[in-house]
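Student: I would like the atomic coordinates for the input below:
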Amino acid sequence: MASIAPWKQALNAHIQTLACPTFSFATASQAGGISTPHVRTLVFRGFYAELPANKYNPVSGNTGFKSDLIAFTTDKRMEKFRDLGGVEGVASSSLPTVTNNVEACFWIPAGENPMIGKQWRIRGRCFVLPRDLEAEENGVKETKNWLIRKLSKESGGDGSDFDFAREYKAHFGNLSPVLRGSFRNPFPGAPKELGSGGLTPKSPIGDDQLDEGVALSHFRLAVIEPTRVEYLDLETSRKTIWVQVGSDAEKNEKLENFGKVDGSWREVEVWP
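Tutor: Alright, predicted model coming up:
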């Protein structure tokens, strides 16, 4: 059973102050030996297994579970999915787990002066989760077992009774009808002169249509597993980093003998 990271409570409290909880998301793609950086603005969808309550969503997520995994949603037809190592055209039930090193950055402006605030930078590995985590393929089973190890249960025990299908559908239901409908839009990035390909652009999906097959076939849930967390408070000129004990980040930054250890994390105050 996973323990909760020491930085999580503060990060979550700061995110809750945002009218729209967005963050910058950095990836790099490789093509022809050339690395191309990409930065996108994504919406924080909560920590995996802790889906925020939504009175408009008829499907509730799992209760009594926690994790440190940062969740967001994506369309498997998008360039972002391919940047993370995804393969287009694979049947959803056999879609392999895809992973990549990424960095997320949250900016929390001060109320009286938006030029001064707090910044959280989170490095880690990103996993686009298979749609069907009950499938028998080895890659899918490995992903499910990995997720179970990342979950903690408030009543004790592991996450073996976690309902992954329910969590997937609840995340889809937590989106607005318009955003749900975007998953059955024509292929993202395709010239409009090619037509809609028989799909239905700008067609919302209501709360009573959460089994809509086309949209669900494109919808994916992704999680970031933090491996290094950096917090900068410009109001107090304070900077703190957390690295996992024994990690490459701890060794590369020569932090083994500094700060304090809390569970599997080392916390070190550094000069801003």
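
Student: C-alpha from now on. contacts and neighbour counts both.
Tutor: OK.

Student: Grab the longest helix from the chain for me.
Tutor: The longest helix of the chain (DSSP state H) is helix 138-150.

Student: buried stuff in that helix?
Tutor: By neighbour count on 16 or more other Cα atoms under 10 Å, the buried set for helix 138-150 is 139-141, 143-144, 147-150.

Student: I'd guessed Thr200 sits against Asn185; true?
Tutor: Yes. Under the criterion of Cα atoms under 8 Å, Thr200 makes contact with Asn185 at 5.7 Å.

Student: Of these two, which one has the most company?
Tutor: Asn185 (19 against 14; other Cα atoms under 10 Å).

Student: what's the helix or strand for the more buried one?
Tutor: Using DSSP states H and E, Asn185 is not contained in any helix or strand.

Student: That one: what's it in contact with?
Tutor: Going by Cα atoms under 8 Å, 6 or more residues apart in numbering, Asn185 touches 196, 199-203.

Student: nearest spatial neighbour of it, skipping sequence neighbours?
Tutor: With sequence-adjacent residues excluded and distances taken as Cα to Cα, 6 or more residues apart in numbering, Asn185 is closest to Pro201, at 4.4 Å.

Student: what does the lengthiest strand in the chain rub up against?
Tutor: Longest strand in the chain by number of residues (criterion: DSSP state E): strand 219-233. If you take Cα under 8 Å, 6+ apart as the criterion, strand 219-233 is touched by 7, 48, 68-76, 102, 117-131, 168, 171-172, 183, 238-244, 249, 272.

Student: run the last query once more with 7 Å
Tutor: With contacts defined as Cα atoms under 7 Å, 6 or more residues apart in numbering, strand 219-233 is touched by 69-76, 117-129, 131, 168, 183, 238-244.

Student: Report the buried members of these.
Tutor: Counted by 16+ other Cα under 10 Å, the contacts of strand 219-233 give 69-76, 117-129, 131, 168, 183, 239-244 as buried.

Student: one more to line up against the first:
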Amino acid sequence: MPSSTPAPWRAPFLTHITPLPSPTFTLATLQQQTPTLPSSSSTAAADSADSADSTNSTAFPRARTCVFRGFWASLSPHPSNPAPLNPTGVFESDLLVFTTDGRSEKVGGLFSSGTRSSDVKDTGGKEETLQTGGGGQVEAVWWVDKPEVRTQWRVRGRAWVLGSDVEGGGEKAEEVRGVLRGRMRRLLPRDENGDWSFAREVTAHFGNLTPLMRGTFKGPPPGVPVACGAGDGEVLAQRVEGVEDEAARRNFRVVVIVPEEVDQVDLSEELKPRRWLYVYRGEDGKARLPGGEVIGEWEKVEVWP
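Tutor: Got it, this is the predicted structure:
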């Protein structure tokens, strides 16, 4: 069943994050592979999954700075966004979104928790890496250093990768849509939901970027030595004006974090620091922690900071 009420942490989180000039956060993942240079091809995710199958693989922590793009199904379109948009006011969610390059190490890490076979498809004898999948464990951390806020937010959960095959990628894409749909809230009756689609939402996120940012997805693969050169058409500082550029869209991904725990530490009062833990309980409806209170699908408990 889809989520029915907003998470109790959603409103204070947005109050803190929305005013930030750049809502960046630190994303931590695990890489199930020996540290090596990233693959120079678009099969980096599959290569990482291969490494995860090795008995000699080791999980290495990785952290990097990402930009928070809002909540899934609640996109605030930029006035110059050229993409066709989903109808507004149909869905909302508590699922956090960022965008990335499908050739990046972080995407390989998110796919590496799955099996190799579930992330590839047969295209007439030629194996092709799926763009949609993943589900790896992540932690996202924000520190809001305003004197009246001084709050750290940590979101733990699984991150799912969405590409251009989100509605045509077979069982894996269907699995991802099912996971996300289960945590989306319907704001309109089913017969008034309009023509809302996952693929259109992915394209809208691409269109919400600046033309120069869209152009970064046509650059050389991230992390590959400059001495290796660049492929045809792979040039830095390009501008992509539309949303249908084949090369850019092939590398563009939307990543959706499905939160399982949210940790809020409030240090705004020096002599009275406070901390709350929110745990997703779904329809269970039962408090499991001492002093815990169930609010909708979440349990909230105050803990020592």
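
Student: among the buried ones among the contacts of strand 219-233 of the first structure, which are in strands?
Tutor: Using DSSP E, those in strands are 70-75, 117-128, 239-244.

Student: Apart from its chain neighbours, what residue comes closest to the residue nearest the centre of the first structure?
Tutor: In the first structure, the C-alpha closest to the average C-alpha coordinate belongs to Ala71, at a distance of 2.7 Å (Cα atoms, centre = their mean). Leaving aside its sequence neighbours, Ala71 of the first structure sits nearest to Val223 (Cα to Cα, 6+ apart; 4.5 Å).

Student: gap between the counterpart of that neighbour in the second structure and Trp72 of the second structure?
Tutor: In the second structure, Val223 of the first structure lines up with Val256, judged by TM-score structural alignment. Applying Cα to Cα, to the nearest Å, one obtains 7 Å for the distance of Val256 of the second structure from Trp72 of the second structure.

Student: Mutual contacts of the two, please.
Tutor: Here Val256 of the second structure and Trp72 have 95-97 as joint contacts, going by Cα under 7 Å, 6+ apart.

Student: Can you redo the residues you listed as CSV, where the extra columns are distance to Asn193 of the second structure?
Tutor: Formatted as CSV, those follow (distance: Cα to Cα, whole Å):
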residue, distance to Asn193 of the second structure
Leu95, 19
Leu96, 22
Val97, 22
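
Student: what's the closest of those to Thr129 of the second structure?
Tutor: For those, the minimum distance to Thr129 of the second structure (Cα to Cα) is 22.2 Å, reached by Val97.

Student: Tell me the spacing between that closest one and Pro290 of the second structure.
Tutor: For Val97 of the second structure, the distance to Pro290 of the second structure equals 32 Å [Cα to Cα].

Student: now Tyr278 of the second structure
Tutor: 13 Å.

Student: For the stretch 151-272 of the first structure, just list every one of the strands.
Tutor: Along the stretch 151-272 of the first structure, the stretches classed as strands by DSSP state E, counting those that start in this stretch are 152-153, 219-233, 238-244, 260-262, 265-270.

Student: what stretch of the second structure does the third one fall on?
Tutor: If I follow you right, that is strand 238-244 of the first structure. Using TM-score structural alignment, strand 238-244 of the first structure corresponds to residues 274-280 of the second structure.

Student: Next: the last one.
Tutor: When the second structure is aligned by TM-score structural alignment, the counterpart of strand 265-270 of the first structure is residues 298-303.

Student: how big is the offset of the matching stretch relative to the first structure?
Tutor: After superposition onto the first structure, the mean distance of stretch 298-303 of the second structure to its aligned counterpart is 0.7 Å, using mean Cα distance after the TM-score superposition for the first structure.

Student: So what's the gap between the match of strand 238-244 of the first structure and the chain middle?
Tutor: Distance of stretch 274-280 of the second structure from its chain centroid, counting by Cα atoms, centre = their mean, to the nearest Å, is 21 Å.

Student: got it, and stretch 165-178 of the second structure?
Tutor: Remark: stretch 165-178 of the second structure is offset 16 Å from the chain centroid, using Cα atoms, centre = their mean.

Student: do stretch 18-31 of the second structure as well
Tutor: Put simply, stretch 18-31 of the second structure sits 11 Å off its chain's centre (Cα atoms, centre = their mean).

Student: Give the buried residues for it.
Tutor: Quick answer for stretch 18-31 of the second structure (16+ other Cα under 10 Å): 23-31.

Student: cool, and stretch 243-262 of the first structure?
Tutor: Taking 16+ other Cα under 10 Å as the criterion, stretch 243-262 of the first structure shows 243-245, 249-250, 255-256, 261 as buried.

Student: Helix or strand for the aligned residue in the second structure for Ser29 of the first structure, just tell me which one.
Tutor: Alignment note (TM-score structural alignment): Ser29 of the first structure maps to Gln31 of the second structure. Here Gln31 of the second structure, judged by DSSP H and E, is contained in strand 24-32.

Student: average distance between that strand and the first structure?
Tutor: Strand 24-32 of the second structure sits 0.8 Å off on average (mean Cα distance after the TM-score superposition for the first structure).
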